[in-house]
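K.L.:
can't give you the sequence, but here's the structure:
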């Protein structure tokens, strides 16, 4: 049977989401990354904590299911779990790379920054929503990316 696994990025985290994760794997991740994973509301305010925890949960679930995907895809952080599921990166390296990525993201934007992907709405609908919430104090912008025949273009900012 053929199957596609899609791995999400940040956004679905919640306190206690690591309750059922293999404690030995969690300890190993903490050793590799030198990050103590706090599975609390406070811990999930930190980009490094969030990204490592989500990746840990995804990889732990892969092992528990014992399945092998035919195809993989991921959004943002999810690309790393997808790469691991496809067998193109080993467990230690995927956690070290995600830790580095998250630390650098956090250093660039330590507060008041976020991103999201909108699927299922037209460009005019998204523009209307952004216009409703954008203000001088709370800036919201649209970045539209269109992919065509191996070329990626940033169309709007």
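P.N.:
Nice, thanks for sending it over. Here the structure is a predicted model, which is why all the values come from computation and not from measurement.

K.L.:
okay, CA-based contacts and neighbour counts for the rest of this
P.N.:
Will do.

K.L.:
Wait, residue 85 touches residue 73, no?
P.N.:
No - counting by C-alpha atoms under 8 Å, residue 85 sits too far from residue 73 to count as a contact (9.7 Å).

K.L.:
quick one: which of the two has more around it?
P.N.:
Per other C-alpha atoms under 10 Å, whichever of residue 85 and residue 73 has more neighbours is residue 85, with 25 against 18.

K.L.:
distance of the more buried one from residue 93?
P.N.:
When distance is defined by C-alpha to C-alpha, to the nearest Å, residue 85 is 13 Å away from residue 93.

K.L.:
Same check on residue 47?
P.N.:
Distance of residue 47 to residue 93, given as C-alpha to C-alpha: 19 Å.

K.L.:
In addition, the following structure is provided for comparison:
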């Protein structure tokens, strides 16, 4: 699921196939970086709140650190894939960079499944948010605050469609 060239191996596999003279086609998908927040009622951009979003792989500080250190506090919605294990270090880094402790944040698990779970709180609470065996996505920024309104509208639409 998702897009094969967004933190997937699609680019590497396409290069290997090209080197071997094997034609291939990359079929793009919707990245979980956008789909999971949307399914949880969180737009990654919203007029007046966030005109940009940044997606990072959170598996290792050397991978995401330079990007986060260059990002001004609140400049964009931050979406962190594969970052559950490093979330304490990530939130500490953002707080040290001047991000307000009360910046809205969410940790999303299994967003497209019936057992979906979303924790919503603040940047200061990300490190202590519940864990899951399922892959998680962390979303930090002002647009997270819209989730309660948009999730209610989404659920109402689902009920109306089921009638």
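P.N.:
Structure received. This one's a predicted model, so the numbers in the text were calculated from it and none came from an experiment.

K.L.:
TM-score for these two?
P.N.:
Aligned and superposed, the two chains score 0.28 in TM-score terms (TM-score structural alignment, normalised by the length of structure 1); 75 aligned residues with a C-alpha RMSD of 5.0 Å.

K.L.:
picking that back up, have a look at residue 47 and residue 93 of structure 1 and say which one is more surrounded.
P.N.:
Shown here are residue 47 of structure 1 and residue 93; by other C-alpha under 10 Å, residue 47 has more neighbours (20 against 13).

K.L.:
ok, now how distant is the more buried one from residue 60 of structure 1?
P.N.:
The gap separating residue 47 of structure 1 from residue 60 of structure 1 is 20 Å, by C-alpha to C-alpha.

K.L.:
How about residue 100 of structure 1?
P.N.:
20 Å.

K.L.:
ok, those two, which is more surrounded?
P.N.:
Per other C-alpha under 10 Å, whichever of residue 100 of structure 1 and residue 60 has more neighbours is residue 60, with 17 against 13.

K.L.:
The strand or helix carrying the more buried one: what's the following helix or strand?
P.N.:
For residue 60 of structure 1, the enclosing helix or strand under DSSP states H and E is helix 47-65. Note on helix 47-65 of structure 1: by DSSP H and E, the next helix or strand toward the C-terminus is strand 71-74.

K.L.:
Just after that following strand, pick out the following helix or strand.
P.N.:
helix 78-85.

K.L.:
elements contacting the strand or helix carrying residue 98 of structure 1?
P.N.:
Per DSSP H and E: residue 98 of structure 1 is located in helix 91-108. Packed against helix 91-108 of structure 1 by the contact rule (3 or more C-alpha pairs under 8 Å, 6 or more residues apart in numbering; DSSP states H and E) you find helix 23-33, helix 47-65, helix 78-85.

K.L.:
In it, which residues are buried?
P.N.:
Within helix 91-108 of structure 1, the residues that count as buried by 16 or more other C-alpha atoms under 10 Å are 91, 94-96, 98-99, 101-103.

K.L.:
contacts for that helix?
P.N.:
Outside helix 91-108 of structure 1, the residues within contact range by C-alpha atoms under 8 Å, 6 or more residues apart in numbering are 29, 32-33, 47-48, 51-52, 55, 77, 80-81, 84.

K.L.:
Among the residues you listed, which one has the most neighbours?
P.N.:
Using other C-alpha under 10 Å as the neighbour test, these are led by residue 81, with 31 neighbours.

K.L.:
measure that one to residue 71 of structure 1 for me?
P.N.:
12 Å.
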